[in-house]
Structure formats: C-alpha cells, structure tokens
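Student: below are the sequence and a predicted model for it; my questions follow.
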Amino acid sequence: MPAPSLPARLPALGIGWRHPHYAALLEQQPALDFIEVHSENFFAPGGAALAVLREGREHYPVSLHGVGLSLGSAAGIDPWHLDQLARLVQTIAPVRVSDHASFARGPGEHANDLLPVPLTHAALDALCANVARVQDRLRRPIAVENLSAYVQWRHADMDEPAFLNTLAQRTGCQLLVDVNNLCVNALNAQLRGAAGDPLDHALRWLDAIAPAHVAELHLAGHVHCGDIVIDDHGSRVVDAVWTLYRHALQRFGAVPTLIEWDTDVPALDVLLDEAERARAVARQTLTTEALAA
C-alpha cells in the first residue's frame, strides 16, 4: 500500500521578538521561520534598536506589526507616521507589514489605545481610503488585523467578517486574523448577555472570512478579570484558542502563524515551546485534512 499523503507544507511559525529576548534570540538562533516586531519601536533613525533589528534580519525574515497607523481614523493617516514606516520598510524589507482595523487619532488628538471602528459604510469608506494611501506609499499590500474590542457602536450596517471581506476586496489588502481576539470578543459578548456558545460564535466568524484574503494568524493568551476578559498577551494560549486555530487551519490552510507575548514576558524557551505546539497542532490538523481528502 502507498504511504498516506501528508500536507504539502506546514505554516511558517514565528514569535513576537520583544526587548527581553533581543540578545537570547541572536545568541541561540532557534529554528523559527520569521520574527515579528512592533514597527513603532524602530522608527528612530539609527541607534541601538535599529542595529539590533538589522542583525535579526540577517538571520530571519521580519514581519512589521504596527499599532499606531490609526487606519480607521476619519482624520486620515498621520503623514509623519507613514514617513517613518515607509523608511523602516525600505530599510528592513519585511516579509509582511500589518496594523489594526482601529482608530487612535482625531483632529489634534491621539489616544493610546486601539479603538474599534463602527461597522458602517461611512467607516468602511474611511478605512479603505486610509489603507489605499498606506499601500500606495509602501508599494505593497498590508495586512489588517481584527480587533479585540471592549466597547461597541450602537449602529452597524454589517457584521465584522463582511466589513473585513469588503475592505480586502476593495483595496487588495490582506487580513491578519487574530484568533485570540475572536475568543476574547466572544467571551465578552457572553458576559454582556449574548446568547449562544462563545466558541460557536467564533467558529462562525472564521467561516465567514474569505480564505483568499488571510495572510497571517496570531495566537496569544488572555486573562479573565471577573466581568471582562482582557487580551493581555501575558500567558500561554488556552484550549479554546487552540480549537479555533485548528478550525482556522482547516479553513485557510497553512497560513503563517505568530505567537504573541507582550506582558509578563517569560523566558525565550516558553515562547519557543508555544511555537512548537502550534507547529504540532498544524501538522496534525493538516495531515488529517490531507488524509480525508
């Protein structure tokens, strides 16, 4: 009998490269497919931070993940911020560039938070215009991430998957699906009185996203704080998020996957262990899919 077929490929696996692990990662050079950094931490021209990133780029492909573009702002994109990002992209030649479907700025104001945009046609128009401006400047598509949102707008013209699918269709951008954010939002909806199982809600969200748009998946930990669940990126990935990750792989295929850990950052080996677990989950999931095909 011929050997059972295996998946043609597995997802590229990476970790968020944060300051506590700069030296350890460069010294150990673990088996990772890419590393991801927060773009804004490397905007300063020259200096030690950029030198470290350049050194990391010699060993790994780099994904630039931003938190400050404010893609959903009706006030548009901050020209200074876009200038710094464009310079960093030219310097590092990243494998991906991403930011969030959120806003953080208005005329003369800037919030230190990722605030959700209303799911309306007007907000979608503003988001599309901003994404198009960024892509035109960078001369490449960017990936836009779904948000963990702690407030909701009263009015919506569509649900979030339809909003993001339309964004990708109109602008040619990609989507970064944060699986942990789906779990956090579903759990918080339950705490606010929403009916149904949170996991089922998150699974339906994944089913509504067009696979062709998805460029990356994020996995992280969250914390229950009684009346709210916080996306703190401060612990290991929980079982429910692993379940959603399996479904995302079945839905989207071998999409590059990142382990995020931004608070209470542990030893590098802990992040590498989480990345290896993600690799094992992907291998098992995609092999099962291949055998069933």
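Tutor: Ah, there it is. Numbering: from 1, shown residues only.
Student: make it CA atoms for all contacts and neighbour counts henceforth
Tutor: OK.
Student: show me where the stretch 151-293 of the chain has its strands.
Tutor: With DSSP state E, counting those that start in this stretch, the ranges of strands along the stretch 151-293 of the chain come out as 174-178, 214-219, 223-224, 229-230, 257-259.
Student: among these, which is nearest Val62?
Tutor: Proximity of the strands of the stretch 151-293 of the chain to Val62 was assessed by CA to CA; the nearest stretch is strand 257-259, lying at 11.6 Å.
Student: I'd like the strands of the stretch 151-293 of the chain laid out as JSON lines, including distance to Ala93 and mean neighbour count.
Tutor: What follows is the strands of the stretch 151-293 of the chain, written out as JSON lines (distance: least, CA to CA, whole Å; neighbours: other CA atoms under 10 Å):
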{"stretch": "strand 174-178", "distance to Ala93": "18", "mean neighbour count": "25"}
{"stretch": "strand 214-219", "distance to Ala93": "17", "mean neighbour count": "23"}
{"stretch": "strand 223-224", "distance to Ala93": "35", "mean neighbour count": "14"}
{"stretch": "strand 229-230", "distance to Ala93": "33", "mean neighbour count": "20"}
{"stretch": "strand 257-259", "distance to Ala93": "19", "mean neighbour count": "27"}
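Student: need those in a markdown table with distance to Ala74, can you?
Tutor: Listed next are these as a markdown table, based on distance: least, CA to CA, whole Å:
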| stretch | distance to Ala74 |
| --- | --- |
| strand 174-178 | 21 |
| strand 214-219 | 25 |
| strand 223-224 | 32 |
| strand 229-230 | 27 |
| strand 257-259 | 30 |
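Student: one more structure, for comparison:
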Amino acid sequence: MPAHTSNDADAPEVGIGWRAPHQRALLEQKPALDFIEVHAENFFAPHPSARAPLLKARESHDLSLHGVGLSLGSAGGIDPWHLERLAELVAETGPRFVSEHASFARGTWQSRTVHAADLLPLPFTREALDVLCANVQRVQERLRRPIAVENLSAYLCWPEADFDEAGFLTELSRRSGCHLLVDVNNLVVNALNDQRAGRIDAPLPAVRRWLDAIPPDRVSELHLAGHHDRGDLVIDDHGSRVPGLVWQAYRHAVARFGPVPTLIEWDTDIPALEVLLDEAATARRLGREASRASAVERIA
C-alpha cells in the first residue's frame, strides 16, 4: 500500500474525488494526497480495461469506494447482483474505505422492482432502523469488513419518527458495528433549509448540536463540498468551493471527532485539478488548527 502523505499527527489525512477530467493528471503527477475516492458503480464493468486506471492509481494512493446504489434502506433488501459486483471490486482493489448512504433508492411498484435516480431519505423509525441494520449487516458479512454509512441532504422528511437523525445513525452504528461517514456539507444544507422553513433560528448552532450528539469513536471519515443557494432552497450540488459556513462546521467536527480522514467532493462544473488540491490543502490546514486548539482546551 502507498505511504500516507500526512506526517503531522494533528492534521487529517485528506483526499479528493476521482473525476474523469483529472484521470491523466492524477496518474502522472501523483499529487500529495492521502487517498482518492471513486463511485464504486463506475467500476462494476468486469473488463480489465475498465479497472486498469484504478489499479494504477492504487500504486500511489489509497482508495475509497463510495457507493450510491446499494439502497441500504430498502425494505425489499439488497440487490444480490449489485452486492456481488461490489464484493468483486473490493476484493480486486483492496480499498481503505468502503462507504454508502443511509437512504433507499429501490422498491416495488405494481409488482415490479423500480429504482429511483436519487438518494431518498428514510423515516427515522424503529421499523426503518431494523431494515437498515439488517441490510448493512448483510453487506458487511459479504464484504468481510465494516462499511461507513453517510448522512443525507434531504428535501423532505417523514412525519413518523422515533429518533432524530443523529440518534438514528448512532443506534445504527451501535447495532450493526458500521462506522459513520459524516458529510458536513449535508448537515449545513439541511440546517439552512430548516432555517428558511422556520424550524430553527440559526444553522451553525444546529449543526454543532448534531455533531455533538454523535459518539466520536464511530466516525471514520468526513466529507466536504459546496452547495448552491437558489434563494428559496439550498441544493447539495457539489459544484463549487467549500463555503465559509461549512468550513466553520468542519472545524467543530474535527474538534469533536479528531483529525479523521477528510474528502473534498466536487461532482458538477468540474474545475481544474489545482482547485481541488487547493481545497484539500485548506482542509488539512484548518483541520490541523482545529485539532491543536481542541488539544489545548482539553489540557487547560
């Protein structure tokens, strides 16, 4: 496995998402990143040429496989074909991280299995938690390793709830043994939309309360991204630099969880690779500062 680039114990390891326009530069320049993340489904094709660039990248960087199609919250269970393709990819590439979302995208409609083109939120009920735990455990048993499960940006909520989101995910982690991937941008997007709907007074305190409700030992990774403010609604589009409010929330997350590995996501309006590397450097710097400040407070 490649050596990590973060030699400072107070600084988080930082990675970026692999996107097609940057493939050649990543392979040739081998920038100072600790890991790169890919969407697992993009590499399900079994032909060797489809995975060759990924295997080449593994020579210089750790890999993270981030799924978007397992539908962990589906009451109909996990799609066996999808799980087998993921298991094959994990076995061949030996990723450092494997992650998915606390969502569903697969269900039954008029006696047929249908797939949504989105990550749909779950009701935070005991019944939904039972389904999610069972599916996560099945995936982990097949992969023979724990996975990390990510919180969503959601534009609707179910009226039924036995938990708040942080409590729901904490119980999922406790029961299934999975890790949690905390997407800080998703928290900010939800809080901004809650503020505009009149459900909260200010976004940053709400995000901090959410982070403080999660046990630090369950968090294995953080995600950062940009979002689009339409005025009436904030959209999690991953199409711009990380905004200031997300950086503020990130500092609190590092103070809470420690300098856990951090990913810069950018999926639309892809910029030059140098822009992502600059964002990664900012994450490392701010993470180091937050980690050291937290250590000083604990000593004091």
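Tutor: Thanks, I have the structure now. Quick caveat, the model's predicted, so the values are computed rather than measured.
Student: tell me which residues touch the counterpart of Val229 of structure 1 in structure 2, please.
Tutor: When structure 2 is aligned by TM-score structural alignment, Val229 of structure 1 is paired with Val234. With contacts defined as CA atoms under 8 Å, 6 or more residues apart in numbering, Val234 of structure 2 is in contact with 189, 192-193, 227-228.
Student: got a ChimeraX select line for the buried ones in these?
Tutor: Those of those that count as buried under 16 or more other CA atoms under 10 Å are selected in ChimeraX with:
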select :189,192,193,227
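Student: now the contacts of Val234 of structure 2 as TSV including distance to Ala272 of structure 2?
Tutor: Formatted as TSV, the entries for the contacts of Val234 of structure 2 read as follows, by distance: CA to CA, whole Å:
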residue	distance to Ala272 of structure 2
Val189	25
Leu192	29
Asn193	30
His227	18
His228	19
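Student: and the contacts of Val234 of structure 2, which is closest to Arg241 of structure 2?
Tutor: Here the nearest of the contacts of Val234 of structure 2 to Arg241 of structure 2, counting by CA to CA, is His227; it sits at 8.3 Å.
Student: any idea how far the closest one is from His238 of structure 2?
Tutor: Using CA to CA, to the nearest Å, one gets 6 Å for the distance from His227 of structure 2 to His238 of structure 2.
Student: for structure 2, which helix is longest?
Tutor: Across structure 2, the longest stretch assigned as helix under DSSP state H is helix 273-299.
Student: show me what it is packed up against.
Tutor: Secondary structure elements in contact with helix 273-299 of structure 2, counted by 3 or more CA pairs under 8 Å, 6 or more residues apart in numbering; DSSP states H and E, are strand 14-17, helix 244-257, strand 262-264.
Student: buried stuff in it?
Tutor: For helix 273-299 of structure 2, the neighbour count (16+ other CA under 10 Å) marks 273, 276-277, 279-281, 283-284, 286-292, 294 as buried.
Student: state the span of structure 2 onto which stretch 123-139 of structure 1 is aligned.
Tutor: Taken onto structure 2 by TM-score structural alignment, stretch 123-139 of structure 1 occupies residues 128-144 there.
Student: how about that stretch, which residues are buried there?
Tutor: Buried positions in stretch 128-144 of structure 2, judged by neighbour count with 16+ other CA under 10 Å: 128-129, 131-140, 143.
Student: cross those residues against helices and list the overlap.
Tutor: Residues from those lying in helices, with DSSP H as the criterion: 128-129, 131-140, 143.
Student: please tell me how far the corresponding residue of structure 2 for Gln250 of structure 1 sits from Pro95 of structure 2.
Tutor: Using TM-score structural alignment to pair residues, one finds that Gln250 of structure 1 aligns to Ala255 in structure 2. Ala255 of structure 2 is 27 Å from Pro95 of structure 2, where distance means CA to CA.
Student: quick one: which of these two has more around it?
Tutor: Regarding Ala255 of structure 2 and Pro95, a neighbour count based on other CA atoms under 10 Å identifies Ala255 as having more, with 22 against 19.
Student: now do the contacts for that one.
Tutor: 290-291, 293-294.
Student: mapped onto structure 1, which of those residues hold?
Tutor: Of these, the subset whose aligned partners also make contact in structure 1 (criterion: both residues aligned by TM-score structural alignment, their matches' CA atoms under 8 Å) comprises 290-291, 294.
Student: just put those in JSON lines and tack on distance to Pro121 of structure 2.
Tutor: Below are the kept ones among the contacts of Ala255 of structure 2 laid out as JSON lines (distance: CA to CA, whole Å):
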{"residue": "Ala290", "distance to Pro121 of structure 2": "31"}
{"residue": "Ser291", "distance to Pro121 of structure 2": "32"}
{"residue": "Ser294", "distance to Pro121 of structure 2": "33"}
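Student: which one of the residues you listed sits closest to Pro259 of structure 2?
Tutor: Within the set of the kept ones among the contacts of Ala255 of structure 2, Ser291 lies nearest Pro259 of structure 2; the separation is 6.2 Å, counting by CA to CA.
Student: doesn't Ala9 make contact with that closest one?
Tutor: No: the pair Ser291 of structure 2 and Ala9 fails to qualify as a contact (CA atoms under 8 Å) at a distance of 9.4 Å.
Student: closest to Leu156 of structure 2 among the buried residues of stretch 128-144 of structure 2?
Tutor: Proximity of those to Leu156 of structure 2 (CA to CA) peaks at Ala128, which lies at 16.0 Å.
Student: quick one: map Ala290 of structure 2 onto structure 1.
Tutor: In structure 1, Ala290 of structure 2 lines up with Thr285, judged by TM-score structural alignment.
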